[in-house]
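Participant: generate a structure from the sequence data that follows.
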Amino acid sequence: MELTAPQPLTALLAACKQGHTASYQALYNRYAKAMYNTCLRIVNNTADAEDVLQEAFLVAFRSLETFECEAAFGSWLKRICVNKAINKVKRERKRWLQMDEAPIINFQEEESIDEDEFAWKIDEIKRAIQALPDGYRTILCLHLLENYKHHEIAVMLDLSASTVRTQYIRAKSKLLQLINGEK
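Facilitator: Next comes the predicted model:
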């Protein structure tokens, strides 16, 4: 088996636009893992994340002709994945915003911790994020992990920016409760 250097993105996109199937596969292989992780953080289910990923790539491949090369392809594809994942959550949980009122609390800085405890804390935080209600998890992940601003999330979810901020604060509060073992 001969190893070849990966094609530059512009050449790969041009080959895809000309219908070269191997280029589609190479483009998929280049971005699938990162996009899958983005989808998984939002839908919180591996099968749903795989479905959303496939739908997003289909949309992207069908829309390559309209893709403007001035925009970063990865950002464009990520936006498609995020929108598809959000739509999946919306379809399955039509009224997730009607949640119990969670109190808003202030977060305090923790003392420094050793590396083993730090690794344990990371796993605990991941489990707690997965246990959050869909709406809280979606907003928290989009803001903290995907680096979207509140107003961008508001547009994606068709909510007001103040609702997104409130849900984000409640998500952090609920996350802290889950980490501390509270109900």
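Participant: going by C-alpha atoms from here, please, whenever you check contacts or count neighbours.
Facilitator: Fine.
Participant: show me what counts as buried in the strand or helix carrying Ser23.
Facilitator: Using DSSP states H and E, Ser23 sits in helix 21-43. When burial is assessed from 16 or more other Cα atoms under 10 Å, helix 21-43 yields the following buried residues: 23-24, 26-27, 32, 35-36, 38-43.
Participant: which helices and strands does the helix or strand that that helix is followed by pack with?
Facilitator: Along the chain past helix 21-43, the next helix or strand (assigned with DSSP H and E) turns out to be helix 46-62. Counting contacts by 3 or more Cα pairs under 8 Å, 6 or more residues apart in numbering; DSSP states H and E, the secondary-structure elements packed against helix 46-62 are helix 21-43, helix 73-92.
Participant: so which of the ones you listed is nearest Arg62?
Facilitator: helix 21-43 (11.0 Å; Cα to Cα).
Participant: include distance to Glu124 when you put the helices and strands packed on helix 46-62 into CSV, please.
Facilitator: As requested, those are exported to CSV (distance: least, Cα to Cα, whole Å):
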stretch, distance to Glu124
helix 21-43, 15
helix 73-92, 24
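Participant: here is the second sequence; please produce its structure so I can put it next to the first one:
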Amino acid sequence: MTTTTSNINELIILCKKGNQKAQYDVYNLYYKAMYNISLRIVKDSHWAEDIMQEAFLKAFTKLDSFKGEVTFGAWLKRIVINHSLDNYKKLNKEDVSPLDQVLYKVEEDTETESNSIDFSLMQIGQVKEAINNLKENYRIILTLLYIEGYDQEEICDILNINPGNCRTTISRAKSSLLKKLSA
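Facilitator: Sure thing, here's the model as predicted:
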């Protein structure tokens, strides 16, 4: 069965009315993708499962704030990413500097070179492994950029950083990834 936008919209209307079967159907439609998103951020399967479940609960309780300006999947994805990042920061507080302190401040002589990465000749597993072995801030920003498909403006909003920090961090993360992939 192919799920259409109208089917999802009908399910969302039923969910807003408290229909548990509709909530279960929505959960079944999105749980794998949302779990994978969380897993890429927190890097622990049990933790990702918990975060994903909590994000669904949060989404179902806040369905009235869903206005349909974006697709339901995009709205839910944003909740999962934010919840994953919040939990990751909380649980790693002692081990990791806060993300905004790790991100680089834009210098007057910001690098202007463009680091383009050609993934076509590489195995997906190699690229994922290389990204997972980067520093936390590089891993998160490249995951949002390349895997989740967010643009720089959206990444700035998600990570609560300014555009200059975002561009610099992406540039440095790409350089670091290139070094890891060429090694």
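Participant: fetch the TM-score of the aligned pair.
Facilitator: With the length set by TM-score structural alignment, normalised by the length of structure 1, the two chains reach a TM-score of 0.79; 168 aligned residues with a Cα RMSD of 2.7 Å.
Participant: if we can go back for a sec, which of the helices and strands packed on helix 46-62 of structure 1 sits closest to His150 of structure 1?
Facilitator: Proximity to His150 of structure 1 (Cα to Cα) singles out helix 73-92 among those, at 14.6 Å.
Participant: counting by contacts, list what that closest one packs against.
Facilitator: By contact count (3+ Cα pairs under 8 Å, 6+ apart), the secondary structure elements abutting helix 73-92 of structure 1 are helix 21-43, helix 46-62, helix 150-157.
Participant: could you rerun that using 7 Å?
Facilitator: Counting contacts by 3 or more Cα pairs under 7 Å, 6 or more residues apart in numbering; DSSP states H and E, helix 73-92 of structure 1 is packed against helix 21-43, helix 46-62.
Participant: and it, what's buried?
Facilitator: With the criterion 16+ other Cα under 10 Å, helix 73-92 of structure 1 contains buried residues 73, 77-90.
Participant: one more: stretch 62-71 of structure 1?
Facilitator: Of the residues in stretch 62-71 of structure 1, those with enough neighbours to count as buried (16+ other Cα under 10 Å) are Phe67.
Participant: re earlier: next, give me the two most distant ones among the buried residues of helix 73-92 of structure 1.
Facilitator: Greatest spatial distance among these (Cα to Cα): Phe73 and Lys90, at 25.7 Å.
Participant: thinking again about what came up before, quick one: closest of the helices and strands packed on helix 46-62 of structure 1 to Ala56 of structure 1.
Facilitator: Using Cα to Cα and comparing the helices and strands packed on helix 46-62 of structure 1, the one that lies nearest Ala56 of structure 1 is helix 73-92, at 5.2 Å.
Participant: that closest one to helix 21-43, inter-axis angle?
Facilitator: Computed by axes from the mean of the first three to the mean of the last three Cα atoms, to 10 degrees, the angle separating helix 73-92 of structure 1 from helix 21-43 equals 50 degrees.
Participant: tilt between helix 73-92 of structure 1 and helix 46-62?
Facilitator: Direction vectors for helix 73-92 of structure 1 and helix 46-62, defined by the same axes, to 10 degrees, enclose an angle of 130 degrees.
Participant: next one: helix 73-92 of structure 1 to chain centre, how far?
Facilitator: Using Cα atoms, centre = their mean, to the nearest Å, the distance from the centre of helix 73-92 of structure 1 to the centre of the chain it belongs to is 8 Å.
Participant: helices and strands around the helix or strand following it, which ones?
Facilitator: Counting by DSSP H and E, the next helix or strand C-terminal to helix 73-92 of structure 1 is helix 115-131. In terms of contact count using 3+ Cα pairs under 7 Å, 6+ apart, helix 115-131 of structure 1 is assigned the packing partners helix 161-179.
Participant: superposed on structure 2, what's the mean shift for the helix it packs on?
Facilitator: Between helix 161-179 of structure 1 and the corresponding residues of structure 2, superposition yields a mean separation of 1.3 Å, by mean Cα distance after the TM-score superposition for structure 1.
Participant: whereabouts in structure 2 does that helix align?
Facilitator: On structure 2, the counterpart of helix 161-179 of structure 1 by TM-score structural alignment is residues 163-181.
Participant: so which residue is smack in the middle of structure 1?
Facilitator: Nearest to the geometric centre of structure 1 sits Thr38, at 3.3 Å (Cα atoms, centre = their mean).
Participant: would you mind measuring from that residue to Ala14 of structure 1?
Facilitator: If you measure Thr38 of structure 1 against Ala14 of structure 1 using Cα to Cα, to the nearest Å, the figure is 26 Å.
Participant: same question, Gln167 of structure 1
Facilitator: Note on Gln167 of structure 1: its distance to Ala14 of structure 1, by Cα to Cα, is 42 Å.
Participant: higher neighbour count, those two?
Facilitator: A side-by-side neighbour count of Gln167 of structure 1 and Ala14, using other Cα atoms under 10 Å, places Gln167 first with 22 against 14.
Participant: cool, thanks, signing off.
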